[in-house]
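Peer 1: I would like to see how this sequence folds:
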Amino acid sequence: MAEQLPRTAGVLLRGCGSATPSRSISNDELSQRVETSDSWIQSRTGIAARRVVGPDESLAALSAEASRQALAMAGWSAESLDLILLATSTPDDLFGSAPRLQAALGANQAAAFDLTAACSGFLFSVVTAAQYLRTGAMRRVLVVGADQLSRWVDWDDRRSCVLFGDGAGALVLEACDDGRDDLEGFVLRSDGSRGGVLQLPQREEHQALIDGASHQIGGFQTIQMNGQEVYKFAVREVPAILQTLLSKTGTEPEQLDWLLLHQANQRILDAVADRFKIPQAKVLSNLASYGNTSAATIPLMLDEAVRDGRIQAGHRLASSGFGAGLSWGAALLRWSGPA
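Peer 2: Now for the predicted structure:
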């Protein structure tokens, strides 16, 4: 379990944004490709449709649009950013896509790098950003969660292709010296010994180089998932880590305004809410419209709920990300919004 350093500065959540591909593919449409049905998918996952990046769209463009919205909400210029963290497991460039995002935004003063932790990536990135802010090394940070899982889905595997979609969400955070703090606590965990139940492995293909030597051809397989094991992992570990978080912060479930979980399966969301006796009205979910967008799910849902007025300044949210690695985490957040 990650230990938290003593706080020096607080962290404020100032603005959010999101972007999704224009093309939505319904369950009925997907049934034209694989043997499935809307009722089968919805009863097992809660998903009714997903967005897929088209030929005139890109993950980079979605990330930039979500970022611009977050900056606009906060009233910040891109030049005021000190750091950009891009949480993605599906970058446009394996050497890193965050610098390209920095250039697209014109954030000339910001350092930028990718952070890969699959569906936990956004939450891990928010916690990472907070450490730069708490120490005083940075004052303003942009965190983006974005994934284009449609690149790596086997669209002929009906067990997995129904689950995933593409999207991007962004959050801007600011250091605060007056005692306020929107990141009230966090817990992060990983267990690589169980990583085989959800992975996107390399292709094991080699080619002769010279006599007595060969090289591996770059590339990856499609997403490999043991759905039953992933489900059991989530319904066991997510309530446990949330309980640890609430205990560490002295928070009772009834003190929460919202439960904001990684959007993977509606049954998981329902099981966690039932465990803590949190009313369904307090459980944020847009899974039906987007499916599992990996690192994008939490900021995508956050932005939707802020913009439609559900999340108000001062509201407290318990959030948890979980997925491949295996990795999982939880954070107790407060929404401040623009200054």
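Peer 1: rest of the way, CA atoms for contacts and neighbours
Peer 2: Noted.
Peer 1: contact partners for the residue nearest to the spatial centre of the chain?
Peer 2: When CA atoms, centre = their mean is applied to the chain, the residue found nearest the centroid is A295 (2.4 Å). Going by CA atoms under 8 Å, 6 or more residues apart in numbering, A295 touches 87-89, 118-122, 145-147, 168.
Peer 1: so how do I select the buried members of the residues you listed in ChimeraX?
Peer 2: Only the buried members of the contacts of A295 enter the following ChimeraX selection, criterion being 16 or more other CA atoms under 10 Å:
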select :87,88,89,118,119,120,121,122,145,146,147,168
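Peer 1: from the contacts of A295, which two are the most distant?
Peer 2: Pairwise distances among those were taken by CA to CA; the largest, 14.0 Å, belongs to S120 and A168.
Peer 1: helix, strand or coil for Q131?
Peer 2: Assigned with DSSP: H, G, I helix; E, B strand; the rest coil, Q131 falls in the helix class.
Peer 1: state the distance from G219 to G323.
Peer 2: Separation of G219 from G323 (CA to CA, to the nearest Å): 22 Å.
Peer 1: G196 now?
Peer 2: 11 Å.
Peer 1: same check, this time on D166
Peer 2: 16 Å.
Peer 1: and for E184?
Peer 2: Separation of E184 from G323 (CA to CA) stands at 23 Å.
Peer 1: second input sequence below; structure requested for side-by-side comparison:
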Amino acid sequence: AASRQALERAGKTAADVDAVIVACSNLQRPYPAVSIEVQDALGVEGFAYDMNVACSSATFGLQAAVNAVENGAARAVLVVSPEICSAHLNFRDRDSHFIFGDACTAILVERESDVAEGQGFSVVSTRLRTRFSNNIRNNFGFLNRADESGIGKPDKLFVQQGRKVFKEVSPLVAETIQNQLSGLGLKATYLSRMWLHQANLNMNLLIARKLLGRDPQEQEAPVILDEYANTSSAGSIIAFHQYHEDLQSGDLGVICSFGAGYSIGSVVVRRR
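Peer 2: A predicted model of the protein is given here:
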């Protein structure tokens, strides 16, 4: 449904798409790739593959889609993020089970020449960053049966050390976005909107404050946590979907997701 809605909004059909990327942190299986099943269901020719970079999957997928379009591998790429977070939760863990929700998002990335005048957003820049950490982890996998003593243990579900994540990831995200903007000759104050990963309100406020040098206004860093909860990599895309219609041609914004890995994906866009 999300994929068909994305195509409809773009005025495109499956025949216009050359690739499908399923980018999410909660894949149903290792193989065959879920993306190929989605490709088949939509009737898309070309190629498809899965990508998992935890909560940053959607923005990493966007960067891969941009690369495929820029190098001519595809005319248009559909990036789909089906996040079924409830399946990896430990409902006995009172510190985490209540903060997640399930959702699916889809974004079509295509050549600018194929987009109608004044429609959509141009991708100005992408920036990816990773740094290894065990502070968010899920050890579930097909090798679990090699050690029967570990089967059914809490580490085979979502586990995180929230305070450490907050302390370590927040400045890393702000630094990544700031460096990206500086490389473009831009200041954070030029941004009309920041669609940040929807995991923690205080984390987003801290990141925005570090970038802007002041508390952000509500519309500058919109929050959808109260309605959708944490939907992993889909969160920043949901925020983008719900809070972009008021932007004017030329307005800048950044879509940024971050999480386990650690991983950070940042995409600067401009309203066409």
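Peer 1: higher neighbour count, G219 and G323 of structure 1?
Peer 2: Using other CA atoms under 10 Å, the more surrounded residue of G219 of structure 1 and G323 is G323, with 26 against 10.
Peer 1: residues in contact with the residue nearest to that one when sequence neighbours are not counted?
Peer 2: Once flanking residues are discounted, G323 of structure 1 sits nearest to C119: 5.0 Å by CA to CA, 6 or more residues apart in numbering. C119 of structure 1 makes contacts with 262, 293-297, 321-324, as judged by CA under 8 Å, 6+ apart.
Peer 1: so C119 of structure 1 sits in a helix?
Peer 2: Yes. The assignment for C119 of structure 1 by three-state DSSP puts it in a helix.
Peer 1: now check it against structure 2: what is it aligned to?
Peer 2: By TM-score structural alignment, C119 of structure 1 lines up with C55 in structure 2.
Peer 1: same deal with S80 of structure 1?
Peer 2: When structure 2 is aligned by TM-score structural alignment, S80 of structure 1 is paired with D16.
Peer 1: could you do G325 of structure 1 as well?
Peer 2: That one, G325 of structure 1, aligns with G261 by TM-score structural alignment.
Peer 1: can you tell me how far the nearest residue to that match once chain neighbours are set aside is from C55 of structure 2?
Peer 2: Here the nearest residue to G261 of structure 2 in space, its sequence neighbours aside, is F132; by CA to CA, 6+ apart that works out to 5.3 Å. Distance, F132 of structure 2 to C55 of structure 2, by CA to CA: 14 Å.
Peer 1: now do D16 of structure 2
Peer 2: Using CA to CA, D16 of structure 2 is found at 28 Å from C55 of structure 2.
Peer 1: which stretches of the stretch 151-300 of structure 1 form helices?
Peer 2: For the stretch 151-300 of structure 1, the helices defined by DSSP state H, counting those that start in this stretch cover 227-249, 266-275, 287-290, 297-307.
Peer 1: could you give the residue range in structure 2 aligned to the shortest one?
Peer 2: Residues 225-228 of structure 2 are where helix 287-290 of structure 1 lands when matched by TM-score structural alignment.
Peer 1: and the contacts of the matching stretch?
Peer 2: The contact list for stretch 225-228 of structure 2 (CA under 8 Å, 6+ apart) reads 101-103, 198-201.
Peer 1: kindly recompute the last result at 7 Å.
Peer 2: The contact list for stretch 225-228 of structure 2 (CA atoms under 7 Å, 6 or more residues apart in numbering) reads 101, 198.
Peer 1: what do you get for stretch 108-126 of structure 2?
Peer 2: By CA under 7 Å, 6+ apart, stretch 108-126 of structure 2 touches 6-7, 63, 65-66, 69, 75-79, 266-272.
Peer 1: inside strands: which ones of these?
Peer 2: Under the assignment DSSP state E, those contribute 76-79, 266-271 to strands.
Peer 1: hmm, which two among those residues are most spread apart?
Peer 2: Greatest spacing in these, by CA to CA: A76 and S266 (20.2 Å).
Peer 1: which SS state does the closest residue in space to A103 of structure 2 that isn't next to it in sequence fall under?
Peer 2: Leaving out its chain neighbours, the residue that sits closest to A103 of structure 2 by CA to CA, 6+ apart is E83, at 5.4 Å. Recorded secondary structure, E83 of structure 2: strand (three-state DSSP).
Peer 1: contacts only, for the aligned residue in structure 2 for A273 of structure 1.
Peer 2: The pairwise alignment with structure 2 assigns A273 of structure 1 to A208, based on TM-score structural alignment. A208 of structure 2 is in contact with P216, counting by CA under 7 Å, 6+ apart.
Peer 1: any figure for the gap between A208 of structure 2 and R214 of structure 2?
Peer 2: 8 Å.
Peer 1: now do S125 of structure 2
Peer 2: Distance, S125 of structure 2 to R214 of structure 2, using CA to CA: 25 Å.
Peer 1: could you do A58 of structure 2 as well?
Peer 2: A58 of structure 2 sits 28 Å away from R214 of structure 2, going by CA to CA.
Peer 1: what's the answer for A6 of structure 2, then?
Peer 2: Per CA to CA, A6 of structure 2 is found 35 Å from R214 of structure 2.
Peer 1: quick one: which of the two has more around it?
Peer 2: The neighbour comparison of A6 of structure 2 against R214 (other CA under 10 Å) goes to A6, with 19 against 11.
Peer 1: what residue in structure 1 is paired with the more buried one?
Peer 2: So, by TM-score structural alignment, A6 of structure 2 is matched to A70.
Peer 1: spit out the contact partners of the closest residue in space to that match that isn't next to it in sequence.
Peer 2: Nearest non-adjacent residue to A70 of structure 1, counting by CA to CA, 6+ apart: C16, 4.0 Å away. Each residue near C16 of structure 1 by CA under 7 Å, 6+ apart is listed here: 69-70, 73, 170-172, 303.
Peer 1: what about C16 of structure 1, which SS state?
Peer 2: Classified using three-state DSSP, C16 of structure 1 is strand.
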